[in-house]
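Asker: okay, sequence plus prediction incoming.
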Amino acid sequence: MAFDRVLTIMDELRENCPWDRKQTMDSLRHLTIEETYELSDAILEKDLNEIKKELGDVLLHLVFYARIASETGDFDITDVMDSLCKKLVDRHPHIYGEAQADTEEQVKQNWEQLKIKEGNKSVLGGVPGSLPALVKSMRIQEKARGAGFDWEDREQVWDKVREEIDEFRAEFKAGAVHDTERAESEFGDVLFSLVNYARFVDINPETALERTNKKFITRFQYIETKAKELGKSLKDMTLAEMDVFWNEAKTLKK
């Protein structure tokens, strides 16, 4: 089997390769994060061949952690998979038990209630502290919704967005010296409310922002290319000149 071959190769590398022998869970951690982001990029680009390769890299890291833990007798890859299977069965009583869940929302609510029964002190306890802030805000709101704490409709959320924007703008009234810390807090409220609205209209804010980042990069690099063709640097160009190329870039196939 292919998975058995992966395990065999991992064992051989751990025993014979100086680099692989040296690695610890701590040393692999930042590399795992990097691989996860590379997988995310491939998914955004809809590059299936690259997705396949990046999934392999992520799988390598999972196998690597399990191999390291097996050396100290804490757990091995079989324990990892057994634990996963148990959790999946336990968290889906509507499939493997007597519970009822006919909608996605009911499944999410059951999931959060089960996690509380398993020992989580808070519905929000399962949100990793090291998540990027935008992703974290989305997960916090999803979990709160799973516990029944949410707005009733999206118009209420949009009213909240406008309220938060007005409060942020009020920090910059003409002639007033703004309080940076307070302004930052108000800006955070604006972002949080926008994430909330995005959730209500089925938009993933992290994906949306990253697509805009990529779009900006593509258009800005187009300006750089055109400037180079003219023998100019961006510093030598006026904003009006750059705007011409920016608008050209907007018409190109994405």
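Answerer: Arrived safely. Residues are numbered from 1 along each chain as shown.
Asker: all contacts plus neighbour counts: C-alpha atoms, from now on.
Answerer: Fine.
Asker: gap between the two ends of stretch 111-124?
Answerer: 13 Å (Cα to Cα, to the nearest Å).
Asker: now what about it, what contacts it?
Answerer: R91, H92, G126, I140, K143, A144, G146, A147 (Cα atoms under 8 Å, 6 or more residues apart in numbering).
Asker: need the contact list for the second one.
Answerer: Right, the one you point to is H92. Counted by Cα under 8 Å, 6+ apart, H92 has contacts V107, W111.
Asker: Y197 touches W158, doesn't it?
Answerer: Yes: with contact defined as Cα atoms under 8 Å, Y197 and W158 form a contacting pair (6.4 Å).
Asker: with neighbour numbers in mind, choose between the two.
Answerer: Y197 (23 against 17; other Cα atoms under 10 Å).
Asker: returning to what we had before: show me which pair in the contacts of stretch 111-124 is furthest apart.
Answerer: Using Cα to Cα, the pair of those lying farthest apart is H92 and I140, separated by 21.5 Å.
Asker: helix/strand/coil for K253?
Answerer: coil (DSSP: H, G, I helix; E, B strand; the rest coil).
Asker: G119 too?
Answerer: Classified using three-state DSSP, G119 is coil.
Asker: now do the closest residue in space to G129 that isn't next to it in sequence against E206, distance only.
Answerer: Among residues not flanking G129 along the chain, K136 sits closest, at 8.0 Å (Cα to Cα, 6 or more residues apart in numbering). Distance, K136 to E206, by Cα to Cα: 10 Å.
Asker: cool, and F245?
Answerer: Taken as Cα to Cα, the span from F245 to E206 is 28 Å.
Asker: likewise for D47?
Answerer: 19 Å.
Asker: of those two, give the one with the bigger neighbour count.
Answerer: Remark: of D47 and E206, E206 carries more neighbours, 16 against 12, as counted by other Cα under 10 Å.
Asker: residues in contact with that one?
Answerer: L134, V135.
Asker: report the secondary structure element holding it.
Answerer: Assigned by DSSP states H and E, E206 falls within helix 205-229.
Asker: distance from that helix to the middle of the chain?
Answerer: Between the centre of helix 205-229 and the centre of its chain there are 20 Å (Cα atoms, centre = their mean, to the nearest Å).
Asker: same check on stretch 134-145?
Answerer: 11 Å.
Asker: what are the buried residues along that stretch?
Answerer: K136, S137, M138, R139, I140, Q141, E142, K143, A144, R145 (16 or more other Cα atoms under 10 Å).
Asker: which one among these gets closest to A170?
Answerer: Distances from A170 to these, taken as Cα to Cα, are shortest for S137 (23.9 Å).
Asker: isn't F192 right next to S137, touching?
Answerer: Yes: if you go by Cα under 8 Å, F192 and S137 touch, sitting 6.5 Å apart.
Asker: the helix or strand harbouring A144 packs against which elements?
Answerer: For A144, the host element (DSSP H and E) is helix 133-146. Here helix 133-146 touches helix 104-117, helix 180-200, helix 205-229, going by 3 or more Cα pairs under 8 Å, 6 or more residues apart in numbering; DSSP states H and E.
Asker: use this one as the comparison:
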Amino acid sequence: MPDTPYTIADLLRVMQRLRDPDGGCPWDLRQDFQSIVPSTLEECYELAAAIEQGDYPHVAEELGDVLFQVVFYAQLGREQSLFSFEEIVHTLVDKLLRRHPHVFADGDIEGRVEAQCEVAEVKRSWEAIKREERAARSQRGVLDDVPVALPALPRAQKLQKRAALVGFDWPDARAVLEKLDEERNELREAITTGDTAAIADEMGDLLFTCVNLARRLGLDAESTLRHASAKFERRFRVMEAALAEADGRGLAALTTSELEALWVAAKARD
């Protein structure tokens, strides 16, 4: 362990050494932009899990892993003369200054804006600036830069938020609930026909409407579902533990009514 903490410069040098054809890491040398994308996504999810668990020492470690992904892409960019880590930082700082005129007067890091700004005003300004940026990239459609690679729930929510910016939105959550009832009825009808394609289509509409309802209620669909999944997992494990203490049988050996009784007990204990 060195006497002084390692720096960003040390991290960049480590990355250079890992990718050095003369004595570098064989695995790192085989990677390219496409091959490390799965690792990037995995690291982000591990960071999210650590935050949800409130395990902040682990959060710091996971943040380091996410930073390593950025440094890896930067090294690949430098090797191919596409961009450097310094350019990544410059682009980010420039964008932050541009998108926060209510903080940085005249786009200067030390420039101060004296007048206080409300959150709603910040959001309006943010979206206006992003529209200008999309126009500069010839992305004139409202939905043009919503990434296709986003997971389904956050992508649905982002599409809905974008549409809402131009007034294409439900007036309130009650109206979305009515639409939810409509979609449930359409799904029932599709199930009755047995048409697999229609069932899948209506199920998708139902899920999309659920995301819309979460948004209108001020909830993040991804976080809300992750919370529900964690709750289900926690209660299911309580069921397993209770059954193991009682007679050692597995859940698969129980009747529907016995499973329901265990579930009710697990909910009561939660």
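Answerer: Done, it's in. None of the values given here were measured: they were computed from a predicted structure.
Asker: TM-score of the superposition?
Answerer: Taking TM-score structural alignment, normalised by the length of structure 1 as the basis, the two superposed chains have a TM-score of 0.87; 249 aligned residues with a Cα RMSD of 2.3 Å.
Asker: and the angle for the helix holding E206 of structure 1 with helix 133-146?
Answerer: Helix 205-229 of structure 1 runs at 160 degrees relative to helix 133-146, counting by axes from the mean of the first three to the mean of the last three Cα atoms, to 10 degrees.
Asker: how about the contacts made by the residue nearest the centre of structure 2?
Answerer: With distances taken as Cα atoms, centre = their mean, P154 lies nearest the centre of structure 2, 6.4 Å away. Counting by Cα under 8 Å, 6+ apart, P154 of structure 2 makes contact with A221, E222.
Asker: corresponding residue for it in structure 1?
Answerer: In structure 1, the residue paired with P154 of structure 2 is V135, using TM-score structural alignment.
Asker: just give me the match in structure 2 for D189 of structure 1.
Answerer: Per TM-score structural alignment, D189 of structure 1 is aligned with D205.
Asker: and for that match, the neighbour number?
Answerer: Neighbours of D205 of structure 2 (other Cα under 10 Å): 17.
Asker: same question, A230 of structure 2
Answerer: Around A230 of structure 2 there are 12 residues (other Cα under 10 Å).
Asker: which residue lines up with it in structure 1?
Answerer: Per TM-score structural alignment, A230 of structure 2 is aligned with K214.
Asker: what does R140 of structure 2 align to in structure 1?
Answerer: Aligned partner of R140 of structure 2 by TM-score structural alignment: K121.
Asker: before we move on, the earlier item: in a markdown table, list the helices and strands packed on helix 133-146 of structure 1 along with distance to R29 of structure 1.
Answerer: Formatted as a markdown table, those follow (distance: least, Cα to Cα, whole Å):
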| stretch | distance to R29 of structure 1 |
| --- | --- |
| helix 104-117 | 26 |
| helix 180-200 | 28 |
| helix 205-229 | 22 |
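Asker: pick the most buried one from those.
Answerer: helix 180-200 (a mean of 17; mean count of other Cα atoms under 10 Å).
Asker: that one vs structure 2, average distance?
Answerer: When structure 2 is superposed, helix 180-200 of structure 1 averages 1.6 Å from its matched positions, counting by mean Cα distance after the TM-score superposition for structure 1.
Asker: which elements pack onto that helix?
Answerer: By 3+ Cα pairs under 8 Å, 6+ apart, helix 180-200 of structure 1 packs against helix 133-146, helix 154-170, helix 205-229.
Asker: using neighbour counts, pick out the buried residues of stretch 168-179 of structure 1.
Answerer: Quick answer for stretch 168-179 of structure 1 (16+ other Cα under 10 Å): F168, E171.
Asker: end to end, how far does that stretch reach?
Answerer: 11 Å.
Asker: now find how far off-centre it is within its chain.
Answerer: The answer for stretch 168-179 of structure 1 is 33 Å, by Cα atoms, centre = their mean.
Asker: same check, this time on stretch 95-107 of structure 1
Answerer: With Cα atoms, centre = their mean, you get 26 Å for stretch 95-107 of structure 1.
Asker: contacting residues around that stretch?
Answerer: Against stretch 95-107 of structure 1 from outside (Cα under 8 Å, 6+ apart): V89, D90, H92, P93, H94, N110, G146.
Asker: in helices, which of those appear?
Answerer: If you go by DSSP state H, these have V89, D90, P93, H94, N110, G146 in helices.
Asker: could you identify the buried members of these?
Answerer: D90, P93, H94, N110, G146.
Asker: with adjacent residues omitted, what lies nearest to the first one?
Answerer: Of all residues beyond its chain neighbours, the one nearest D90 of structure 1 is Y96 (7.8 Å), with distances taken as Cα to Cα, 6+ apart.
Asker: any idea how far the one you found lies from L234 of structure 1?
Answerer: Taking Cα to Cα, one finds Y96 of structure 1 at 62 Å from L234 of structure 1.
Asker: just G129 of structure 1 next, same as before
Answerer: 40 Å.
Asker: which element is E121 of structure 2 on?
Answerer: Here E121 of structure 2 is assigned to helix 119-136, by DSSP H and E.
Asker: now that helix against helix 152-165, angle please.
Answerer: Using the same axes, to 10 degrees: helix 119-136 of structure 2 against helix 152-165 is 100 degrees.
Asker: how about the contacts made by whatever residue of structure 2 lines up with V63 of structure 1?
Answerer: Aligned by TM-score structural alignment, V63 of structure 1 pairs with V71 of structure 2. Counting by Cα under 8 Å, 6+ apart, V71 of structure 2 makes contact with L11, L12, M15, F85.
Asker: if we use 10 Å, what do you get?
Answerer: I8, L11, L12, V14, M15, Q16, D65, G77, S84, F85, I88 (Cα atoms under 10 Å, 6 or more residues apart in numbering).
Asker: pull out the buried members of those.
Answerer: Counted by 16+ other Cα under 10 Å, these give L12, M15, Q16, D65, G77, S84, F85 as buried.
Asker: could I get these as JSON lines with secondary structure and distance to D270 of structure 2?
Answerer: Output for the buried ones among the contacts of V71 of structure 2, formatted as JSON lines (DSSP: H, G, I helix; E, B strand; the rest coil; distance: Cα to Cα, whole Å):
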{"residue": "L12", "secondary structure": "helix", "distance to D270 of structure 2": "47"}
{"residue": "M15", "secondary structure": "helix", "distance to D270 of structure 2": "46"}
{"residue": "Q16", "secondary structure": "helix", "distance to D270 of structure 2": "50"}
{"residue": "D65", "secondary structure": "helix", "distance to D270 of structure 2": "33"}
{"residue": "G77", "secondary structure": "helix", "distance to D270 of structure 2": "49"}
{"residue": "S84", "secondary structure": "coil", "distance to D270 of structure 2": "50"}
{"residue": "F85", "secondary structure": "helix", "distance to D270 of structure 2": "47"}
